[in-house]
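Asker: here is a sequence together with a model predicted from it:
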Amino acid sequence: MHMADQVPPAIRPTPFVLWRGAGTLPAALARPVVAIGNFDGLHRGHQAVVAATRSLAASRERPAAILTFEPHPRRFFGPDRPHFCLTPLPVKAAVAARLGLSGLIVLDFDAALAATDAGAFVDDLLVRRLDVSGIVVGHDFHFGKGREGSPAFLKERAAQHGIPVTVVAPVGDGDEPVSSTAVRRALERGDVAAAADLLGYRWFARADVRHGDKRGRTLGYPTANLRLPDDCTLRHGIYAVRIAVAGVVHDAVASFGRRPTFDNGAPLLEVHILDFVGDLYGQAVDVEFVGWIRGEERFASVEALVAQMDRDSAAARRLLADAAMRREPRSFIG
């Protein structure tokens, strides 16, 4: 059992609150215990921070929330440098809710916040503006102008206001700490199983189904077409997936890539739902990546492509049937 699974019962209002910050926190998040950070991926290391946040919140009878920032500071300081975001804000909120938190507090990361020194970050933002009743951070958390604030500084400064601070040790994966970078690298090589082990749940993407060229229908493989964010560097190839549509989860096989047999166009996620008939256009869906099947290929003929698609579908059925027999990793869709 992962450390993040050993969490106390949630003290959480219904529904989960996503608050983008101006003014006073809503009553459901009043005087929260906050986990502070970017939490991209909400992986097992982040989940240890979440578990400590819920524990401290339960002891103080306060709501437990994540305090995070948009855009990611890396995007703010390097807008021209691509940054694969594992959990865009709606997905981050969905995972946070599944982890038993009361809400997600999102503040704008702008020039003013970037220029805020560590002392003002605690005194003005955390104490006066948000009125937090407890703080939880990871061991490597730094904050304030030039990242001058450390966990030790945070503890000392917050203690002056009577606010407890918990600093959580790293969670390891072998000899290396679990990190968002390690998850990205796993997805970039198509190793969705390794990514799921690091995350503690299967990675999923959320997008609206869009109209395509309807070529799949003529091949006997109609697809739901989804455009993933431009920064997504998931390896191009064929995957066994599960797709959640209006709360119902279906087995599926998906292709992510540029369709080299046809147009070599912009990357697109094309999902063929097994044993399904229906119109999904315009619906928001979650696609969970269960297993890798093969890399993207260019075929000499449509007939050769369809024959391979038959084999891919059979492989997806086997992978999904095997996954259904196991309890781990967790699924956060549906």
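Answerer: Now that the structure is in, tell me what you want to look at.
Asker: contacts, neighbours, all on C-alpha from now
Answerer: Will do.
Asker: need the strands for this structure, in chain order.
Answerer: 17-20, 33-36, 64-70, 103-108, 134-138, 165-168, 172-173, 176-177, 204-208, 224-226, 237-245, 248-257, 268-273, 284-295 (DSSP state E).
Asker: tell me the most buried of these?
Answerer: Among the strands of the chain, ranked by average contacts under mean count of other Cα atoms under 10 Å, first place goes to strand 33-36 (a mean of 29).
Asker: need the residues that contact that one.
Answerer: Strand 33-36 has contacts (Cα atoms under 8 Å, 6 or more residues apart in numbering) with 49-50, 53, 56-57, 62-68, 132-137.
Asker: change it to 7 Å
Answerer: With Cα atoms under 7 Å, 6 or more residues apart in numbering as the test, strand 33-36 has contacts from 49-50, 53, 57, 62-68, 132-137.
Asker: with stretch 202-210 instead?
Answerer: Residues contacting stretch 202-210 (Cα under 7 Å, 6+ apart): 91, 196, 224-228, 280-290, 329-331.
Asker: ditto for stretch 217-231
Answerer: 82-84, 207-212, 216, 268-272, 280, 306.
Asker: going by neighbour count, which residues of it are buried?
Answerer: 221-228 (16 or more other Cα atoms under 10 Å).
Asker: tell me the one of those residues nearest residue 158?
Answerer: Sorting these by distance to residue 158 puts residue 228 at the head of the list, at 40.4 Å, by Cα to Cα.
Asker: how near is the closest one to residue 178?
Answerer: Applying Cα to Cα, to the nearest Å, the value for residue 228 to residue 178 is 25 Å.
Asker: and for residue 219?
Answerer: Per Cα to Cα, residue 219 is found 42 Å from residue 178.
Asker: also residue 195?
Answerer: 10 Å.
Asker: so those two - more neighbours on which side?
Answerer: Per other Cα atoms under 10 Å, whichever of residue 195 and residue 178 has more neighbours is residue 195, with 24 against 20.
Asker: for comparison:
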Amino acid sequence: MERLSSNAAVPEHLRGGYVALGNFDGFHLGHQAVVGAAVRRAKAAGHPAIVATFDPHPMRYFRPDSAYFRLTSLDQRAALLADAGVDAMYVFTFDAALAALSAEDFVGECLVGDLGVAGVATGEDFTFGTNRSGDIPLMRALGEQHGFVVDTIAPVQLDGETVSSTRIRDALRAGDPRAAARLLTRPYTIEGVVQHGDKVGRTLGYPTANIDMANYLRPKFGIYAVRGLLPDGRALDGAANVGVRPTFDPPRELLEPYFFDFDGDLYGQTIAVELIDFIRPEAKFDSLDALKAQMADDVETAGGLLNNPSS
């Protein structure tokens, strides 16, 4: 799959495609339905299947002080889209110029001029253009004017509620990664480079791989059963602290997985950590011995949860 930027010309072989249009952060069941519609249209017509998304997320542009909310990085999204049969991911740079485009100009300049779209697939509630002035009826009218088709995909329902990124974020903030995973169709996964830390975990017998959480949504702070995915393809079970480690100073937001039966050097490597189950909230301990005893219990609990996923 190719990765394209709105700052560069689209190669000729990728013009005339069917474009799934949206943020697609998380690439959950609803997003998969929209992208699947574009891929099916494209394959049937022998055209490229393109996903057009935005970076930074429009919310981050308009509200730069908002809490971290990303469910996937662009790299993770690209990998998921490639697995879904997409030929290219086109990333609009969401800046002042794009935010100021009218709905008509967004379609005429970006979709028709830059991408040469043959069709667009998006959700029924998609809006576009300055002040979100464009809606689906306008998109259909502009499609007729410019000669492209518009497919709108109804919201996907699960357990009687609409699948949405907001619903996933709420589940993660409530400490329910299994509920989030059902909506995502996979565990919520934080990816990052393993950094050097203060090595306290090593002195306690539980060496951890320290990962900065960057722009990812902060799930409920606490201890989780996790699975680590290494660059060499190995999957490692473990337990992780997500939070600020209240027993130690200074506080610093980190994801700190301890992998069972692993003895190796991960420093500088990019690893992915799947949050499988929530075990307990963060707590402050009066002594390192008390912390060590609790860590032993947490590791045992994590092992049981990972070995019996239905429990």
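Answerer: Thanks, I have it. Small disclaimer: the values here were computed from a predicted structure and weren't measured.
Asker: what would you report as the TM-score here?
Answerer: Here the TM-score for the pair of chains, by TM-score structural alignment, normalised by the length of structure 2, is 0.95; 310 aligned residues with a Cα RMSD of 1.7 Å.
Asker: what lines up with residue 284 of structure 1 in structure 2?
Answerer: Residue pairing (TM-score structural alignment): residue 284 of structure 1 is matched to residue 270 of structure 2.
Asker: for its match, give its distance to residue 241 of structure 2.
Answerer: Per Cα to Cα, residue 270 of structure 2 is found 18 Å from residue 241 of structure 2.
Asker: wait, doesn't residue 296 of structure 1 sit right on residue 239?
Answerer: No: look at residue 296 of structure 1 against residue 239 with Cα atoms under 7 Å: they stay out of range, at 10.2 Å.
Asker: which residues of structure 1 fall in helices?
Answerer: 44-60, 73-77, 89-98, 111-114, 118-120, 151-159, 180-188, 192-199, 215-219, 302-324 (DSSP state H).
Asker: where in structure 1 does stretch 137-156 of structure 2 fall?
Answerer: Under TM-score structural alignment, the match for stretch 137-156 of structure 2 is residues 152-171.
Asker: residue contacts, residue 299 of structure 1?
Answerer: By Cα under 7 Å, 6+ apart, the contact list for residue 299 of structure 1 reads 261, 305.
Asker: tell me which residue of structure 2 matches up with it.
Answerer: Match for residue 299 of structure 1 (TM-score structural alignment): residue 285.
Asker: ok, now how distant is that match from residue 220 of structure 2?
Answerer: Residue 285 of structure 2 sits 19 Å away from residue 220 of structure 2, going by Cα to Cα.
Asker: contacting residues for the residue nearest the centre of structure 1?
Answerer: Note on structure 1: the residue nearest the mean C-alpha position is residue 87, at 2.9 Å, using Cα atoms, centre = their mean. The neighbourhood of residue 87 of structure 1, defined by Cα under 7 Å, 6+ apart, consists of 40-41.
Asker: can you check residue 103 of structure 2 too?
Answerer: Residues counted as contacts of residue 103 of structure 2 (Cα under 7 Å, 6+ apart) are 128-130, 133-134.
Asker: do the same with residue 142 of structure 1
Answerer: Contacts of residue 142 of structure 1 by Cα under 7 Å, 6+ apart are 148-151.
Asker: now those: which count as buried?
Answerer: Using 16+ other Cα under 10 Å as the burial test, the contacts of residue 142 of structure 1 include 149-151 as buried.
Asker: tabulate these (TSV), appending distance to residue 37 of structure 1.
Answerer: Conversion of these to TSV gives the following (distance: Cα to Cα, whole Å):
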residue	distance to residue 37 of structure 1
149	13
150	13
151	12
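Asker: and which of those is nearest to residue 104 of structure 1?
Answerer: Using Cα to Cα, those come closest to residue 104 of structure 1 at residue 151, 21.3 Å.
Asker: setting aside sequence neighbours, what's the nearest residue to the closest one?
Answerer: In space, and not counting its chain neighbours, residue 151 of structure 1 is closest to residue 141: 6.2 Å by Cα to Cα, 6 or more residues apart in numbering.
Asker: against residue 24 of structure 1, how distant is that neighbour?
Answerer: From residue 141 of structure 1 to residue 24 of structure 1 the distance is 25 Å (Cα to Cα).
Asker: again, but for residue 63 of structure 1
Answerer: From residue 63 of structure 1 across to residue 24 of structure 1, the span is 15 Å (Cα to Cα).
Asker: for residue 111 of structure 1, same thing?
Answerer: Residue 111 of structure 1 is 21 Å from residue 24 of structure 1, by Cα to Cα.
Asker: what of residue 287 of structure 1?
Answerer: 35 Å.
Asker: residue in structure 2 matching residue 213 of structure 1?
Answerer: In structure 2, residue 213 of structure 1 lands on residue 198 (TM-score structural alignment).
Asker: same check, this time on residue 82 of structure 1
Answerer: By TM-score structural alignment, residue 82 of structure 1 lines up with residue 67.
Asker: number of residues surrounding that match?
Answerer: Neighbours of residue 67 of structure 2 using other Cα under 10 Å come to 12.
Asker: burial measure for the closest residue to it other than its chain neighbours, as a count.
Answerer: In space, and not counting its chain neighbours, residue 67 of structure 2 is closest to residue 217: 7.8 Å by Cα to Cα, 6+ apart. When counting by other Cα under 10 Å, one arrives at 18 neighbours for residue 217 of structure 2.
Asker: aligned partner of residue 217 of structure 2 in structure 1?
Answerer: Match for residue 217 of structure 2 (TM-score structural alignment): residue 232.
Asker: hang on, that match packs against residue 84?
Answerer: Yes: with contact defined as Cα under 7 Å, residue 232 of structure 1 reaches residue 84; the gap is 5.1 Å.
Asker: now do the match of residue 213 of structure 1 against residue 142 of structure 2, distance only.
Answerer: From residue 198 of structure 2 across to residue 142 of structure 2, the span is 58 Å (Cα to Cα).
Asker: between those two, which is the more surrounded one?
Answerer: Neighbour tally, residue 198 of structure 2 and residue 142, criterion other Cα under 10 Å: the higher count belongs to residue 142, 18 against 8.
Asker: wait, what's in contact with that one?
Answerer: Here residue 142 of structure 2 is in contact with no residue (Cα under 7 Å, 6+ apart).
Asker: kindly recompute the last result at 10 Å.
Answerer: For residue 142 of structure 2, the contact set (Cα atoms under 10 Å, 6 or more residues apart in numbering) comprises 103-104, 107-108, 136, 148-150.
Asker: farthest-apart pair in those residues, please.
Answerer: 103 and 149 (16.7 Å).
Asker: ok so, going back, got TSV for the strands of structure 1, with distance to residue 319 of structure 1 too?
Answerer: Converted to TSV, these look like this (distance: least, Cα to Cα, whole Å):
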stretch	distance to residue 319 of structure 1
strand 17-20	35
strand 33-36	36
strand 64-70	35
strand 103-108	34
strand 134-138	35
strand 165-168	36
strand 172-173	24
strand 176-177	28
strand 204-208	17
strand 224-226	20
strand 237-245	7
strand 248-257	10
strand 268-273	14
strand 284-295	7
